[in-house]
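1. Sequence plus the predicted model coming up.
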Amino acid sequence: MTVFARFSIIYLIFAIVTTVVLYGFSFGHLMEIGFLATDLIKYMGAGPWVMWLFPVLVYYVVRHPARISEALYGFIATIALVCAYTLMKGTIPVLVPYWADGMFAQWDLALHGGVAPWELSHRLSAYIDTDGAVRTYSGFWGAFAFSFPAFLALSDQDPARKVRFLALYALAWILIGNVIATAFSSVGPIYIDRYYGGDAFAPMIASLKDLTFPGTSVDALQTRLWEALVTDDGMNTGGAAISAFPSMHVAIAAVWAVYMTERSWFFAPVAIAFAVTILFLSVYTGWHYAVDGYASIVCVLVLYAALRQLFKK
């Protein structure tokens, strides 16, 4: 876990240097980075994820108090890693201007019989509570996304498995969320018409309004990201950055699904169901093309297989 923490801090330093090189050094820039880290600490220290991890923490404090220090390293490493990921995500429209949305929209239609996946998902709206969908996609996902390293530290006694999955977790954020996302720079269905012009996704926007998404935390974040894009090309170190492909929500949910499948077939169906739910909601809320989630799952599985082979040697 200490190696993971060092790596995450090094990546954070790299991200800070990269953004300074791209945008120049300023006190305001460094202040934004500090605010980003503070917001992450607040969320991770008092956010919804604590509600589910707290009983686990108490259990291991009693049973294995020596693991608490390792969990603390995991907590610190996660803050550094997610900060770095967010900073690098903000550079995407500067390094590679958005270009891939038309291609992904066409792929979505081709893979779903000529019907847009958002339309297929909205056909189920009568069975879905909007507040519950938002809470799951934002709060519950964050609970699992940010607690994974600490959970490994507290609960897993297999050193080799911990190393593999910490590597998978880090690669998901960096390779999938930064590198591949930059190469296939895209804004996603919710922004495509506003960014490129046209009205191809106007029916989706109207449908989201009918589903009462305006005013939810998802809608508020979508609005804030768009405002950041139009005011400063998306370069806002406070976490305001747009990137659709691949989906990090699905990628991290897939990491959990793979981990639980390897560790316990009893919990595997629950973890897989959660990943499928996040995939569905990523389309349902307008954030992502379906192919964003499909690509994330494929990437996670390929990385998982590669790491299993690597650590056999």
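-> Right, received. Where do you want to start?
2. going forward, measure contacts between C-alpha atoms and count neighbours the same way
-> Fine.
3. Tell me which helix or strand comes right after the helix or strand hosting residue 142.
-> Assigning secondary structure by DSSP states H and E places residue 142 in helix 141-155. On the C-terminal side of helix 141-155, the nearest following helix or strand under DSSP H and E is helix 159-171.
4. Mind listing what's buried along the helix holding residue 142?
-> Of the residues in helix 141-155, 141-155 count as buried by neighbour count, 16 or more other Cα atoms under 10 Å.
5. Run the chain-centre distance for that helix.
-> Centre-to-centre, helix 141-155 and its host chain are 13 Å apart (Cα atoms, centre = their mean, to the nearest Å).
6. Same question for stretch 229-241.
-> Per Cα atoms, centre = their mean, the displacement of stretch 229-241 from the mean C-alpha position of its chain is 17 Å.
7. what about it, start to end distance?
-> Its first and final residues considered, stretch 229-241 spans 7 Å by Cα to Cα, to the nearest Å.
8. likewise stretch 179-195?
-> Across its full length, stretch 179-195 reaches 22 Å between end residues, using Cα to Cα.
9. this is the other structure I want to compare:
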Amino acid sequence: MSEIPFRDGPGPSLAPRSLVGDAPLGRRLAEFLRLNCKEQGLFLGAVLLVVAARLILLPGAVEMMAWSITQSLRPFVGAWALAICGYLAIRTLRSGSISKSFDYLWAEVFTWRNAAVAVPALVAAALLMNSFSHFKSAIPTFNPYGLDALFRDADRYLHFGTDPWRWLDAVLGYGTATVILDRVYYLWFFAVYLSMGLVMGLPDKFGIRHQFMLTYVLIWGVLGIIFATALSSVGPIFYDLAYGGPSSFTELIRNLEAVNATWGLNTLQVREVLWGSYVNDIDTVISGISAMPSIHNAMCVLFFLAARHINRWLAAAAAVFALIIFVGSVHLGWHYAIDAYASAFGVALLWKLAGLLTGNAAARRAVAPLHVAEPARP
């Protein structure tokens, strides 16, 4: 939707548009389906494929989905609410009038058109994340962990015969920098949900909405499920637990434990929860172990690719965030460095593919507001 300029003088009315409208229900439903197929049909179709695969391949899928879907939906709803508040705040700063900002909120956000695509997208995203967690927990069932030694050796080969975490140890040490990285690393979840809340819940002003969302589902479905299962691995932080120590990662874990004794690290708490879920065969919305490829790093690359189409300063911030997450993923032991390299390459391809599938020219043009014909007034 094109940007609507602020007006200081008289102008067209920005009265709230009805979310339901006066059109007959059947016509409104047909318009709802047409609009979703046009604006996000590939995204919704890809999510349905993931959910269908889950129902076919994973036992207990319906039961798990029934009790956990609200847990998956809640963060997206909260992110949408935050996005709307941020949208309102920015409009208020630009216009200097909170009442005028609410007028534009009604004119652009609380509309039939925006709600008709935002609500299905939010539900689909929640189903995707819920299904991903179940698939991630099932990775060793389909393909037992066994490629970590290969990835460790490949990491050493690419980094001059040394484990990458040792290069970072020489620069950062294990102390204050570890604590900072540990705290920032888990802001990634906030970034993921907020970005989706912004993209799914607000009007598409930059022409990348469908491309972003389709890349999003491809990252979780292709990289996070298919390739993660084919390249089944646990990562450095679980290496000794999975294969028996000591190993070249034993010292890394001791360093983390030393910092944890003084400061307390989220990393070791999450490690304990994930390993406990694995050995006790418990499926939850936060269970599952997988290293290659890195979804943490993959999503950061997606943020950067999308930010380039919005603002250069936002792109620079996304690049810095991606670098921090990459350093943290290696320093904290979650990933081999090549997990991130593989993810970056994969996301670049998926972003390009999503652009081709959604149609770059169509995606970049300004989308006209949806007008549903209403009965003529006397």
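-> Yes, it's here. Predicted model only: the values in this text are computed from it and were never measured.
10. residue in the first structure matching residue 333 of the second structure?
-> Under the alignment defined by TM-score structural alignment, residue 333 of the second structure is paired with residue 286 of the first structure.
11. cool, residue 192 of the second structure as well?
-> Taking TM-score structural alignment as the alignment basis, one finds that residue 192 of the second structure is matched in the first structure by residue 145.
12. What is the burial count for the residue nearest to its match when sequence neighbours are not counted?
-> Using Cα to Cα, 6 or more residues apart in numbering and skipping the chain neighbours, the partner closest in space to residue 145 of the first structure is residue 252 (6.0 Å). When counting by other Cα atoms under 10 Å, one arrives at 26 neighbours for residue 252 of the first structure.
13. Which of the three states applies to residue 252 of the first structure?
-> Judged by DSSP: H, G, I helix; E, B strand; the rest coil, the three-state class of residue 252 of the first structure is helix.
14. Might you report the residue contacts of residue 166 of the first structure?
-> Residue 166 of the first structure makes contacts with 4, 149, as judged by Cα atoms under 8 Å, 6 or more residues apart in numbering.
15. What residue in the second structure is paired with it?
-> In the second structure, residue 166 of the first structure lines up with residue 213, judged by TM-score structural alignment.
16. which non-adjacent residue is nearest residue 18 of the first structure?
-> Here the nearest residue to residue 18 of the first structure in space, its sequence neighbours aside, is residue 88; by Cα to Cα, 6+ apart that works out to 7.9 Å.
17. any idea what the one you found aligns with in the second structure?
-> Checking with TM-score structural alignment, residue 88 of the first structure has residue 135 as its match.
18. now its match, what's its secondary structure?
-> helix.
19. Would you mind confirming that it is in contact with residue 55?
-> No. Counting by Cα atoms under 8 Å, residue 135 of the second structure does not reach residue 55; the two are 10.6 Å apart.
20. Looking only at neighbour counts, state which of the two leads.
-> Neighbours were counted for residue 135 of the second structure and for residue 55 using other Cα under 10 Å; residue 135 has more, 28 against 15.
21. any idea how far residue 221 of the second structure is from that one?
-> The value you get for residue 135 of the second structure to residue 221 of the second structure, if Cα to Cα is used, is 10 Å.
22. List the buried residues in stretch 289-308 of the first structure.
-> By neighbour count on 16+ other Cα under 10 Å, the buried set for stretch 289-308 of the first structure is 289-297, 299-301, 303-304, 307.
23. any residues touching that stretch, and which ones?
-> Outside stretch 289-308 of the first structure, the residues that reach it (Cα under 8 Å, 6+ apart) are 104-105, 107-108, 117-118, 164, 167-168, 171-172, 176, 188-189, 244-248, 250-251, 254-255, 258, 279, 282-283.
24. among those residues, which are in helices?
-> Where the contacts of stretch 289-308 of the first structure overlap with helices, as defined by DSSP state H, the overlap consists of 104-105, 107-108, 117-118, 164, 167-168, 171, 189, 248, 250-251, 254-255, 258, 279, 282-283.
25. Now list the buried members of these.
-> By neighbour count, with 16+ other Cα under 10 Å, these hold 104-105, 107-108, 117-118, 164, 168, 171, 189, 248, 250-251, 254-255, 258, 279, 282-283 as buried.
26. burial of the equivalent of residue 160 of the second structure over in the first structure, as a residue count?
-> Taking TM-score structural alignment as the criterion, the aligned counterpart of residue 160 of the second structure in the first structure is residue 113. Number of residues near residue 113 of the first structure (other Cα under 10 Å) recorded here: 9.
27. Where does residue 113 of the first structure sit: helix, strand or coil?
-> Counting by three-state DSSP, the three-state call for residue 113 of the first structure is coil.
28. Equivalent analysis for residue 98 of the first structure, please.
-> Per three-state DSSP, residue 98 of the first structure ends up coil.
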